[in-house]
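Asker: I would like to see how this sequence folds:
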Amino acid sequence: MSKQNLYQHDPAIAIITGACPHDCPDTCSWQVAVERQSGRAVDLWGHPHHPVTAGRLCAKVDRYLERTYHPERLTTPLRRVGPKGSGQFVPISWDEALGAIAARLQEIIATVGPEAVLPYFYAGTMGYLQGEGMAKRFFHRMGASQLARTICSEAGFEGYVATIGATEGLEPQAFAHARLILIWGSNTLTSNAHLWPFIQAARHQGARVIVIDPARTRTARAADEWIPIRPGTDGALALALMHVIVAEGLYDADYVARHTLGFDALAQRVAEWTPERAAELTGVPAERIRTLAREYATTRPAAIRINYGMQRHAGGGMAVRTIACLPALVGAWREVGGGIQLSSSGAFRHLDTTCLYRPDLLQGRTPRTINMNRLGDALSLDPAIRARAHYHPRPVDPVPTPAEAGPPVMALIVYNANPAAVCPDQEAVLRGLQREDLFTVVLEHFQTDTADYADYVLPATTQLEHWDLIKPYGHLYLALNRPAIEPVGQSLPNSEIFRRLAGAMGYREPCFAQGDEEILQELIAAQRHPRFATVTWEALLERGFVRLNLPEPYLPFAEGNFPTPSGKCEFYSQRLADAGYAPLPTYTPPAWQQQAAEQGDSTAHPPLTCISPPAHSFLNSTFVNVERLRRREGVPTLQIHPDDAAPRQVVDGAPVTVWNQRGRLTLRAVVTADIVPGTVLVPGIWWAKLSPDGRNVNQLTAQDEADMGAGATFYDVLVWVAPAVDLNPAAAEARGAMAVAG
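Answerer: All right, here's what the predicted structure looks like:
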């Protein structure tokens, strides 16, 4: 019996439909059972009628009630009374908190200017309203610095859009019709679990599933084949695949002629990329590259699933651009189950958010934009360092001088994010957060690493307690979240907190008086594009989710019609050329490859490449404090190949020290052949305060930017590894050198 059937006839229970807000492509629709008398949620499950959720939730969100009713949930505003970082606070009233925050912000604006205020936010919720809605109105009215949200997917999006025109592609249901599925740089069972049933349906019909990844992930173990690849070399593999496809005449000449641009130039480019050349870079044998190219080109339909991890390196944007050329080259877009998926968010690109975000409140001002990856730089008082934090995503964009850096950040407002844990170059971020002259306000559910550095912490509601509208990036169903319970304690929705802050600041525009339902109804009513013809407020209230007005099945590019300037899949991109990039697919090596080549054999134990994908039980830094999930993960670990462990005297299960020029931490070694040699894997993202070492992997990551979009480079890190008995990095390296020499 389904849970819906279990509760729907119980007069003591109300069933409320909502949607998961977290940073996941699945964007599940859920139902919540609420006791009518007590108002308490007693159960939660995946909506049985949602075509993608199909009645199931992931292991993380299945514990969402534990998170909502967690004993450490913040339920009252807090004011800091101890040193920054100590986590010492006292409860205060909302009026006291809002009055003090508004007074300090007004003082900073009057003396330094509104750009001295920086909002910092990301995907703690993916909802339009609680994510950015009222907050954007507030900061637009203020004229605060703006934030470039680059930390996750920006490089890959830029590369994909340059080729295809928008982040559109296969919807998950189409994978069930594929005969060959390449899961390339995606751990589907951890980060996209609701795609897996469609992949399994394809396998039951005889499809073959191949995973291309530096690690034998859960997904790779469940697939038909794992092709190990060195991190950041995916672009070289894609070029070699195209080399074989073109050289052997396996491309779809008709589709290429009608629906692509620049094939002749592409053919010349890939002629240079023999499988032997790519094998040296990728570690994938040349013969396997040849057979993979033939399998992909001759199997119909063929689907590719790529994800964000593959673009978190110095050549990430170009790697995604290059892989995105493959479906058009072989005509895979013609058929149901053929094509590629990075994200479905581009399918929603016509959604008009003007009435929600109210850019008119800027009144013609153009505040500086800070790259969120460079928060450590942004919080510096040195203008030369602060200038590096300005967002300049393309080669043709001017790099600000120190004189153009703008005022120091004097106020940081953090919501839907935990930068002390998730930002690169953790030590630089913490130095900034420790500044006594930095006024920090954090909206949160829990006392996170970041909240420990706040001057004021404001308790926010969870998804069970507020209205929102959620846009997915893994399917085509817009979802409405209805509040199922009253706010826990004195917590308030983000929208209400910024509404009250606006009032305390003296902002009297009518938009700050709108209620949440009114805002969402206005947003839905404002849509004019035909894709939203099916999306009405009434339909959302009735069902909880509505599919975009697109055909079923949806073949976005079967007849071309790419949303590029040419209307074709652009093997050659003038838009890229104008932005200062190479107009044709090419190989931009990861930084680790360049750095390792420069170092040569200068050390007895060469550095290893470190990647840090999500732990299976966490979602970024969310759920780390749910004890059941943290127990499931155990302790922070480092996976290392036996060939790398033995010369370093690293033993399975023993502590190891991992370090580079930015920081150091201690982890438990997992010696395994499930990682390519020369690479270590550190699952993230642990809260530092909940890690035995008091640090996490972002001690090691850099604020460096990828080749496109100023994206993050979390998986492009060189580290040294040694047994943890040597806590001094220099001593550890010397000990390793002596061991090798002896």
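Asker: all contacts plus neighbour counts: C-alpha atoms, from now on.
Answerer: OK.
Asker: Could I get the full set of helices for the stretch 201-350 of the chain?
Answerer: 218-222, 234-247, 253-259, 263-271, 275-282, 286-298, 316-324, 326-330 (DSSP state H, counting those that start in this stretch).
Asker: Same check on the stretch 501-650 of the chain?
Answerer: Counting by DSSP H, counting those that start in this stretch, the stretch 501-650 of the chain has helices at residues 516-525, 537-543, 574-579, 591-599, 627-633, 642-645.
Asker: Identify all contacting residues around the second one.
Answerer: By C-alpha atoms under 8 Å, 6 or more residues apart in numbering, the list of residues contacting helix 537-543 from outside reads Thr17, Ala479, Leu480, Gln521, Ile524, Ala525, Phe545, Val546.
Asker: Of all the residues in that helix, which ones are buried?
Answerer: Trp537, Leu540, Leu541 (16 or more other C-alpha atoms under 10 Å).
Asker: From Thr17, how far off is the first one?
Answerer: According to C-alpha to C-alpha, to the nearest Å, Trp537 and Thr17 sit 14 Å apart.
Asker: re earlier: now the helices of the stretch 501-650 of the chain in TSV, with distance to Gly309?
Answerer: Below are the helices of the stretch 501-650 of the chain laid out as TSV (distance: least, C-alpha to C-alpha, whole Å):
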stretch	distance to Gly309
helix 516-525	33
helix 537-543	33
helix 574-579	22
helix 591-599	15
helix 627-633	20
helix 642-645	23
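Asker: Nearest approach to Gln341 belongs to which of those helices?
Answerer: Checking these against Gln341 by C-alpha to C-alpha gives helix 574-579 as the closest, at 21.3 Å.
Asker: Go through the helices of the stretch 501-650 of the chain and name the closest to Ala303.
Answerer: Closest to Ala303 of the helices of the stretch 501-650 of the chain is helix 574-579 (C-alpha to C-alpha; 25.9 Å).
Asker: for comparison, sequence B:
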Amino acid sequence: VIDPRRTRTARLADRHVAIRPGADALLLAAMAQVLFAEQLVKPGALTGQLEGLDELGTALADFTPDAVAAACDVDAATITALARELAAAPTAAVYGRIGSCTVEHGTLASWLVDVLNILTGNLDRPGGALFPLSATARAPRPAAPGQGSTPGKGFALGRWASRVSGHPEAKGELPVAALAEEIETPGEGRIRALIVLAANPVLSAPDGDRLDAALAGHLDFMVSVDPYLNETSRHADVVLPPPPPSQSAHFDFAFNSFAVHNQVRYTPAPVPLEEGRMDESEIHARLVLAVSGMHGAPPSAVDDLAISTTLGKAGAPPEAAAGLTGGSGPERRLDLMLRLGPYGLTLEELLAHPHGIDLGPLKPRLPEVLRTRSGRIELLPAPVAADLPRLRRALEGRPAPLVLVGRRHLRSNNSWMHNVGSLGGGSNVCTLQIHPDDAARLGLKDGTTVRIESAGGGIEAPAEITDTVRSGVVSLPHGWGHSRPGTRMSVAAATPGANVNQLLDGTLLDPLSGTAVLNAIPVTVTPCG
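Answerer: You can find the predicted model right below:
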């Protein structure tokens, strides 16, 4: 495990490498460089699907273990050994998630995770990294005649830009860090109305104070779909509370696409809704109708439009929607997606198996899943190649003496669960974890209230002295800061914690994805009083 903290996962690992935060892309690049330099590149079954292999080796040639060791604070011998062991392992998978993505070079780190799996032949094979196939995925596309894959639309960045700072779009989205300026800056195209669905960006977005002020004083209208009057929804003109999970049906679209085993399950609402109460899908449908000026249309019109769109994207005739079952529009839509999916299931089959249906282990799916214009694995996309000089410049910088990283609690889903009393207490507290050596240097004792300051702002939190973080690193969980007036979250307000995003000014972003940099933030820590 490569992590600046000794996490639960790291405690189970054979080896824990406590890397300097933010240096993940450098370490991964050096591992790939070793594979090229020592002729350990063996893509296996992927060899005939690769494009740009030689160019990739040239692009990474400068990132030697010796060159990156100081920046990573991992010695060159360890980096070299990691690469060799990965190449020699009969089965292996390199895996990275939130920690390695929410840093200054997060997109490059994510790309290099895939690169290492490809170079060692561990992508798309049992024992390595495989792609799941959910029951509602689009059915596999047939290959073009004479080709092993069908060319896709490709992936384009920066087709348009944000109005104020010119941030390039990525997949049709803009950085949340730009939301406040897009609301408060006058001119054509200013955001004047906002719909917030089960989110609390005042706590979860960078520079929450600025966004808080923008929501309070610059919007013409705001609606929140939320069970709580929280730090964000308190600004809404209308709050639409959805029913609780016990009165809601559930089908997991998201996590079935990340699964380690293919399966499918549908759970109808265990408790019926009260007469006249809207479920969440009807709330969303009525918002769609209101925004589109179709106030008098029934919510079923949105379902019919969604069904028609699904048929069109699948290239299926209208007759494919005949005989759909389900007691609601969303159930009919789910039934259609299941029927058009790769397993040809129906909603009735899912209802007949309340504990789920086992769809089998993951299987190789390349080149079927590729969406590149070439229909091949493009190892060095132009935007990535253009960003590598910025990574090289990171080798020239001087590391900050103390940097901040985040952490997540098992009983606290971001900012959502802090108002549930049964989940509070224990380890679910907002403390600044700090290494004993750093605490001694700064004159801190366990429980001391400290002031944490960065270029973006300052907050206070109690210190927790622990050797689970490496020296030079402090860790504060995100989603806290329940101290603003006007909320109705009494349980959360009793232990408000500190909002780590007040330390972020919103200007430091990964330029490829627009993701805010949430980890490896230079900070100072001083005792209060």
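Asker: Out of the contacts of helix 537-543 of structure 1, give me the one that has the most neighbours.
Answerer: Sorting these by how many neighbours each has (other C-alpha atoms under 10 Å) puts Ala479 first, at 29 neighbours.
Asker: which SS class is that residue?
Answerer: Under DSSP: H, G, I helix; E, B strand; the rest coil, the three-state class of Ala479 of structure 1 is strand.
Asker: now the strands for the stretch 301-450 of structure 1?
Answerer: For the stretch 301-450 of structure 1, applying DSSP state E, counting those that start in this stretch gives strands covering 302-306, 339-341, 369-371, 411-415, 439-444.
Asker: likewise the stretch 301-450 of structure 2?
Answerer: Secondary structure of the stretch 301-450 of structure 2 by DSSP E, counting those that start in this stretch: the strands cover 357-360, 377-378, 403-405, 432-434, 449-453.
Asker: Which member of the buried residues of helix 537-543 of structure 1 is positioned nearest Trp592 of structure 1?
Answerer: Nearest member of those to Trp592 of structure 1, counting by C-alpha to C-alpha, is Leu540, at 47.7 Å.
Asker: so what's Ile465 of structure 2 closest to, chain neighbours aside?
Answerer: Nearest non-adjacent residue to Ile465 of structure 2, counting by C-alpha to C-alpha, 6 or more residues apart in numbering: Ile434, 5.0 Å away.
Asker: surely that neighbour meets Glu464?
Answerer: Yes: when contacts are counted by C-alpha atoms under 8 Å, Ile434 of structure 2 is listed as touching Glu464 (6.2 Å).
Asker: rewinding a little: tell me which of the strands of the stretch 301-450 of structure 2 sits nearest to Asp124 of structure 2.
Answerer: Proximity to Asp124 of structure 2 (C-alpha to C-alpha) singles out strand 377-378 among the strands of the stretch 301-450 of structure 2, at 12.0 Å.
Asker: Structure 1: matching residues for that closest one?
Answerer: Under TM-score structural alignment, the match for strand 377-378 of structure 2 in structure 1 covers residues 569-570.
Asker: Can you find the partner of Arg192 of structure 2 in structure 1?
Answerer: By TM-score structural alignment, Arg192 of structure 2 lines up with Met410 in structure 1.
Asker: correct me, but its match touches Ile108?
Answerer: Yes: judged on C-alpha under 8 Å, Met410 of structure 1 makes contact with Ile108 at a distance of 7.0 Å.
Asker: neighbour count winner among the two?
Answerer: Using other C-alpha under 10 Å as the criterion, Met410 of structure 1 and Ile108 rank with Met410 on top: 23 against 19.
Asker: Could you export the helices of the stretch 201-350 of structure 1 to CSV, including columns for distance to Ser344 of structure 1 and mean neighbour count?
Answerer: Formatted as CSV, these follow (distance: least, C-alpha to C-alpha, whole Å; neighbours: other C-alpha atoms under 10 Å):
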stretch, distance to Ser344 of structure 1, mean neighbour count
helix 218-222, 21, 17
helix 234-247, 22, 26
helix 253-259, 21, 16
helix 263-271, 26, 16
helix 275-282, 29, 19
helix 286-298, 23, 18
helix 316-324, 14, 30
helix 326-330, 16, 26
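Asker: Could you point out which of these sits nearest Gly506 of structure 1?
Answerer: Between Gly506 of structure 1 and the helices of the stretch 201-350 of structure 1, the shortest gap by C-alpha to C-alpha is with helix 316-324, which sits at 43.4 Å.
Asker: For the closest one, grab the matching residue range in structure 2.
Answerer: Using TM-score structural alignment, helix 316-324 of structure 1 pairs with 106-114 in structure 2.
Asker: Mind listing what's buried along stretch 582-595 of structure 1?
Answerer: Of the residues in stretch 582-595 of structure 1, those buried under the neighbour-count criterion (16+ other C-alpha under 10 Å) are Ala582, Pro583, Leu584, Pro585, Thr586, Tyr587, Thr588, Pro589, Pro590, Ala591, Trp592, Gln593.
Asker: wait, doesn't Ile521 of structure 2 sit right on Leu404?
Answerer: Yes: applying C-alpha under 8 Å as the test, Ile521 of structure 2 and Leu404 come out as touching, 5.0 Å apart.
Asker: ok, back up a step: export the helices of the stretch 201-350 of structure 1 to a markdown table and tack on distance to Arg664 of structure 1?
Answerer: Shown next, in a markdown table, are the helices of the stretch 201-350 of structure 1 (distance: least, C-alpha to C-alpha, whole Å):
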| stretch | distance to Arg664 of structure 1 |
| --- | --- |
| helix 218-222 | 28 |
| helix 234-247 | 29 |
| helix 253-259 | 50 |
| helix 263-271 | 41 |
| helix 275-282 | 28 |
| helix 286-298 | 37 |
| helix 316-324 | 26 |
| helix 326-330 | 40 |
